[in-house]
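Enquirer: Sequence and computational prediction follow.
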Amino acid sequence: MSDLAHLPATQALKLFRTRALSPVELMTAVIERAEAVEPRVNALSETMFEQALEQARKAEHAYVHGEPRPLEGLPVATKDEQPIAGRRASDGSLAYAGHVADTTHPVVERVIAAGGIVHARTTTPEFCCAAYTHSRLWGITRNPWNLDYSPGGSSGGAGAALASGTATLATGSDIGGSIRLPAAATGTVGYKPPYGRVPAMSPYNLDHYCHDGPMARTVADCALLQNVIVGPHPADVVSIRPAVHVPERLGDVAGLRIAYSPDLGNWEIEPDVAANTRAVADALATAGAVVEQVEVPLRRADVMRAAFIHFGAIFGPMVAGVADAHRDELTPYALAFAEDSRAALARDGFLAGLELEGRIYAVIGDLLDRYDALICPTAGAAALPAGEDYVDTKLTVNGVQLDHYLEYSLTPVFNIAGRCPVLNVPSGLSSYGVPTGVQIVGRSYDDATVFRIGAAVERVLPWPTRPQL
């Protein structure tokens, strides 16, 4: 049953269609896997297993009678942040523990409409405002590859569920790296679509840092889910028309010009992350791409400054508003995020932040005018220790103490450059057994190229998808 629990979604669909596998068999395997590993991993905030089995039986009927939809019968875990009408909408916070949603997120709507079975929801940090996953409401979510480490955040539960075999597909969201960081730390695939490609909910649909997107164990599975959730939605004014789908046949990378940056300028990168990123660059060259190492004149201090000014205008005030009324119920990291972002906005002002974002994007825009794509590490360190919130502790990467732990992440650059599609794929294992990841960054709204490159990495540099818990 553990082999079935890690079966790729695209393979499962083929087996469903030939009746070599039943949706009930797959769902049973995933549930049994969850019951075995969840006490140690803690990736699922809510489970609906009995309901899921009933839906799997209906999916089985659809395959018998020739009516299957694109995700028919697949177990899909949705991020707890994405509401489902009639179910708890806590945002990972004790302050909202009793709240119930009255609407369903467009991404979840589309998963269900496509026949996906939402058998579970996945854990997040409080208000999704951290790059690790633990909260006072749900406790600590752990990395299946090494339980001493976090699976990243904020879609950490999604990454951990995929890696541990308790979901076949998962949804995530990304405001500073929240899809890509967990994907990197758990050896999975995560996609930050370009802004507006996938519909979101008000008011964060109006925040160009915010992206809902797919997570999976393979590039093809990630494309499968992306093609279900993509496209305009009547409730989202910025959702782009028409829907643009990732092609089923991606082709090879022969002749593509790919820029390779080991550090995006001056990010600290641990040796094992650096070596694994270099291996991806070499693999793409082996596959026929023209890969050139480039200097990127960015400074992580500028990126952090721009990001926290931006957070101080939209995201931070939301957390601060809850903190004003429920301070005793919030985590130290949520309180610190509210205070840090509010202070950044007050100190510099929103206009200064936008001007800085423009200068940052000019660097990326110039680079992508000369190359088809850019590859770089997803984070400077493979993962953060489980349960540490870095409020009173400083993070050291590559022997250098960082001013703020988020400086270990190379992802916020591409929330600033929000129209660039970014795919995280695994690049290897770190010295302590936790995976590392590489970001594949495309030109504005060029989704197909990043998937084409990701598929090539997967072919030439295959990665293990099953940790030994």
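Expert: Done, it's in.
Enquirer: use CA for all of it now, contacts and neighbours both
Expert: OK.
Enquirer: what's the distance between S90 and S341?
Expert: To S341, S90 is 22 Å away according to C-alpha to C-alpha, to the nearest Å.
Enquirer: More neighbours: which of those two?
Expert: Neighbours of S90 and S341, each counted by other C-alpha atoms under 10 Å, are more numerous for S341; the result is 25 against 20.
Enquirer: How many neighbouring residues does the residue lying closest to that one once chain neighbours are set aside have?
Expert: Here the nearest residue to S341 in space, its sequence neighbours aside, is G312; by C-alpha to C-alpha, 6 or more residues apart in numbering that works out to 4.1 Å. By other C-alpha under 10 Å, the residues close to G312 number 26.
Enquirer: before we move on, what about V303?
Expert: Burial of V303 is recorded as 21 neighbouring residues (other C-alpha under 10 Å).
Enquirer: can you tell me which residues contact it?
Expert: 357, 360, 412-413 (C-alpha atoms under 8 Å, 6 or more residues apart in numbering).
Enquirer: out of the residues you listed, which one sits closest to T141?
Expert: Nearest to T141 among the contacts of V303: P412, at 22.8 Å, using C-alpha to C-alpha.
Enquirer: distance of that closest one from R180?
Expert: Remark: distance between P412 and R180 (C-alpha to C-alpha) = 10 Å.
Enquirer: Tell me where the stretch 251-400 of the chain has helices.
Expert: Listed in chain order, the helices found in the stretch 251-400 of the chain under DSSP state H, counting those that start in this stretch are 271-286, 300-313, 315-326, 332-348, 350-370.
Enquirer: coming back round to it: looking at P412 and R180 now, which is surrounded by more residues?
Expert: R180 (36 against 23).
Enquirer: wait, that one sits on N424?
Expert: Yes: under the criterion of C-alpha atoms under 8 Å, R180 makes contact with N424 at 5.5 Å.
Enquirer: Mind listing the shared neighbours of the two?
Expert: Listed contacts common to R180 and N424 are 189-191, 378, 439; contacts here mean C-alpha under 8 Å, 6+ apart.
Enquirer: Just the buried ones among the residues you listed, please.
Expert: With neighbours counted using 16 or more other C-alpha atoms under 10 Å, these contain these buried positions: 189-191, 378, 439.
Enquirer: where do the strands sit along the stretch 351-469 of the chain?
Expert: Shown for the stretch 351-469 of the chain, the strands assigned by DSSP state E, counting those that start in this stretch span residues 373-377, 396-397, 400-401, 422-429, 435-442.
Enquirer: Now distance to I84 too, for these, in CSV please.
Expert: Listed next are the strands of the stretch 351-469 of the chain as CSV, based on distance: least, C-alpha to C-alpha, whole Å:
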stretch, distance to I84
strand 373-377, 34
strand 396-397, 39
strand 400-401, 41
strand 422-429, 26
strand 435-442, 30
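Enquirer: Show me the one of these that comes nearest I229.
Expert: Closest to I229 of the strands of the stretch 351-469 of the chain is strand 422-429 (C-alpha to C-alpha; 16.0 Å).
Enquirer: Run through the neighbouring helices and strands of the closest one.
Expert: Other elements packing on strand 422-429 under the criterion 3 or more C-alpha pairs under 8 Å, 6 or more residues apart in numbering; DSSP states H and E are helix 180-186, strand 189-192, helix 271-286, strand 435-442, helix 447-460.
Enquirer: And here is the other one:
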Amino acid sequence: MNLDLCYLSARECLNRFRRGSLSPVELLDALIERAEALEPRINAFAFTYFEEAREQAKRAERAWRNGTARPLEGIPVAVKDEPMIEGRPTSNGSLLLEGYVADYTDPLPQRLQEAGAIIHARTTTPEFSMSLATWSTLWGVTRNPWNPDCTPGGSSGGAAAALAAGTTTLASGSDIAGSIRIPASLTGTVGFKAPWGRIPEVYPWNREPFAQSGGLARSVGDMILMQNVIAGPHPYDLCSLPAYTIPERQAPIAGLRIALCPDLGVFAVDPEVHQALEGAAEALRDLGAEVEVIDLDWPSEAGQVIMQHLMFQAGSVFHEQLGENIPLDKLTPYAREIVEGRDGVSFEDEKAGWRLADTMLRELQDKVFQAGFDALICPTMATTRIPADYDQTRDVLTVDGRPAKGIGGLCLTYPFNILNRFPVLSVPVGIGANGVPIGMQIVAPSYDDATAFRIAGDLENLLPTPYAAGRRPNLT
């Protein structure tokens, strides 16, 4: 096995395809060999399509030879077991959908396929993507390649674990409370939550304002490459935004003002996460940016808002799609919590959440963007110490001496789903004592995706991702 090929960036793969020094078949074979060796331990793949993928790789090889290659021609992409792909099973990690085969393709995988990407696998997700740790009754426990005792996060945990393990070149995910950024943080990868509408969806998820599909990668450049393929308007999504391209090259960040809030005014955060964040702030200062610590006075009820909204929106969708008599005994505890909680949330409760969101928005705008800052930085996760089989309905962790539980206590991501117009990148900025990476969120002004990538790209020059720095999980 050529391990270097398994961790090659998508951009470098495309360059080598173009020069003829690497074949899409050679790349795919290396990833498949790696997956066959590691999957029993990591469990990042729900479904694999290796033989069909090999045929696609041969076609991609011919396309590069005859000059008809598309933007992602021959790049293997592992797609989360959530969006529909026509003729393929989609389980969403649930026993209730075991054996279901889709009769249409969602916009994100469709755009990947149209760009020439090879979908060689579907990645594991907690049931209906409703947990911060990736495990399900159907697929079992997915483990973090950096420390198999820990979770790679959720709900796009299989996607991030596959990138970390070197079994895919790019991966897709989705984010309704942090489900792209949580696993990006815990695996040392890059994950982007675009502003609502940037990446098109179909009913019902295009009407879900907290949710956004997107990508994960091992570098900022690869994340730009993927984002520019999957973003843009769609004729069947009324909520999709006009075309928007993130520049591949931007000006250095010298002169930018960046606000740093280590806890968002709500969270307990482990000291090693604080330390990594301060190290990233110093790197930004070395690049010429002005970084200033601020306080946000956000209400502690924000964590309740995200869970209430998930019950109100997602719980309703589950009942619509699965029927009113859902067999609760077949659901995982975390999925059952969402389904059962739906009846306890009224429209008045949802409106109260809207009012709280406006309070949070004013606080963010007044202290950050209206105060002249170009971006906000904060941790992605409060801790790296989350077990692989963590049950958010039951398990309580201690973070900096305080009890912390579930999305509301461990994930500094969900406020930016509540405030859904802000683009947010999670980038790696350190490694915890247990070997699990530490991530930092870069929050840019509303719909200003390019600024988040500008900061991340310049920071990557001084703080490269562990993969770019030559570090890989010790899985031999």
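Expert: Now that the structure is in, tell me what you want to look at. All values derive from a computational prediction rather than experimental measurement.
Enquirer: tm score of chain vs chain?
Expert: Scored against TM-score structural alignment, normalised by the length of structure 1, the superposed chains reach a TM-score of 0.97; 466 aligned residues with a C-alpha RMSD of 1.4 Å.
Enquirer: Next, the buried residues of stretch 440-459 of structure 1.
Expert: Judged by neighbour count (16+ other C-alpha under 10 Å), stretch 440-459 of structure 1 contains these buried residues: 440-458.
Enquirer: Next up, the contacts around the equivalent of T396 of structure 1 over in structure 2.
Expert: For T396 of structure 1, the aligned residue in structure 2 is T398 (criterion: TM-score structural alignment). When contacts are counted by C-alpha under 8 Å, 6+ apart, T398 of structure 2 is found next to A404.
Enquirer: G408 of structure 2 versus T398 of structure 2, what's the distance?
Expert: Distance check for T398 of structure 2 against G408 of structure 2: by C-alpha to C-alpha, it reads 14 Å.
Enquirer: what's the answer for N417 of structure 2, then?
Expert: For N417 of structure 2, the distance to G408 of structure 2 (C-alpha to C-alpha) stands at 12 Å.
Enquirer: ditto for D222 of structure 2
Expert: 30 Å.
Enquirer: quick one: which of the two has more around it?
Expert: G408 (23 against 20).
Enquirer: Just give me the match in structure 1 for that one.
Expert: Using TM-score structural alignment as the criterion, G408 of structure 2 maps onto L406 of structure 1.
Enquirer: Could you verify my assumption that its match touches Y132?
Expert: No: taking C-alpha under 8 Å as the contact criterion, L406 of structure 1 and Y132 are not neighbours in contact, 10.2 Å apart.
Enquirer: could I get the buried ones among the shared contacts of R180 and N424 of structure 1 as a markdown table with distance to Q468 of structure 1?
Expert: As requested, those are exported to a markdown table (distance: C-alpha to C-alpha, whole Å):
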| residue | distance to Q468 of structure 1 |
| --- | --- |
| V189 | 19 |
| G190 | 21 |
| Y191 | 25 |
| T378 | 24 |
| Q439 | 25 |
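Enquirer: which among the residues you listed gets closest to T122 of structure 1?
Expert: Proximity of those to T122 of structure 1 was ranked by C-alpha to C-alpha; the top entry is G190 with 14.9 Å.
Enquirer: just checking, what residue in structure 2 corresponds to the closest one?
Expert: When structure 2 is aligned by TM-score structural alignment, the residue opposite G190 of structure 1 is G191.
Enquirer: How about that match: what's its closest non-neighbour residue?
Expert: In space, G191 of structure 2 comes closest to L216 once its chain neighbours are excluded; the distance is 4.6 Å by C-alpha to C-alpha, 6+ apart.
Enquirer: Relative to L260 of structure 2, how far out is that neighbour?
Expert: According to C-alpha to C-alpha, L216 of structure 2 and L260 of structure 2 sit 24 Å apart.
Enquirer: Repeat that for A78 of structure 2.
Expert: For A78 of structure 2 relative to L260 of structure 2 (C-alpha to C-alpha), the value is 34 Å.
Enquirer: and the gap between the nearest residue to L74 of structure 1 once chain neighbours are set aside and V228 of structure 1?
Expert: Counting by C-alpha to C-alpha, 6+ apart, L74 of structure 1 lies nearest to G116, which is 5.2 Å off, once chain neighbours are set aside. In this structure, G116 of structure 1 and V228 of structure 1 are separated by 10 Å, where distance is defined by C-alpha to C-alpha.
Enquirer: and the residue nearest the centre of structure 1, what is it in contact with?
Expert: Taking C-alpha atoms, centre = their mean as the criterion, I179 is the residue nearest the geometric centre of structure 1, at 1.3 Å. Contact partners of I179 of structure 1, counting by C-alpha under 8 Å, 6+ apart, are 153-155, 172-173, 190-192, 213, 215.
Enquirer: give me every residue that touches the residue of structure 1 most remote from its centre.
Expert: In structure 1, counting by C-alpha atoms, centre = their mean, H65 sits farthest out from the average C-alpha position, at 35.5 Å. Under the criterion of C-alpha under 8 Å, 6+ apart, the contact list for H65 of structure 1 is empty.
Enquirer: cool, and A160 of structure 2?
Expert: Contacts of A160 of structure 2 were listed using C-alpha under 8 Å, 6+ apart, and they are 152, 171, 183-184, 187, 189, 216.
Enquirer: Quick one: these as JSON lines, columns for neighbour count too.
Expert: Written out in JSON lines, the entries for those read as follows (neighbours: other C-alpha atoms under 10 Å):
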{"residue": "P152", "neighbour count": "39"}
{"residue": "A171", "neighbour count": "29"}
{"residue": "P183", "neighbour count": "35"}
{"residue": "A184", "neighbour count": "37"}
{"residue": "T187", "neighbour count": "34"}
{"residue": "T189", "neighbour count": "28"}
{"residue": "L216", "neighbour count": "32"}
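Enquirer: State the pair within those that is farthest apart.
Expert: Across the contacts of A160 of structure 2, the two lying at the largest distance from each other (C-alpha to C-alpha) are P152 and A171, at 13.9 Å.
Enquirer: SS state for the residue lying closest to N2 of structure 2 once chain neighbours are set aside?
Expert: The spatially closest residue to N2 of structure 2, leaving aside those adjacent along the chain, is A30, at 6.1 Å (C-alpha to C-alpha, 6+ apart). In the three-state summary, A30 of structure 2 is assigned as helix, counting by DSSP: H, G, I helix; E, B strand; the rest coil.
Enquirer: isn't A30 of structure 2 right up against D4?
Expert: No: in this structure A30 of structure 2 lies outside contact range of D4 using C-alpha under 8 Å: 9.1 Å.
Enquirer: Neighbour count: these two, which is higher?
Expert: For the pair A30 of structure 2 and D4, the greater number of neighbours falls to A30 (21 against 12), based on other C-alpha under 10 Å.
Enquirer: name the element G173 of structure 2 belongs to?
Expert: strand 170-175 (DSSP states H and E).
Enquirer: That strand vs structure 1, average offset?
Expert: Average distance, strand 170-175 of structure 2 versus aligned residues of structure 1 after superposition (mean C-alpha distance after the TM-score superposition for structure 1): 0.5 Å.
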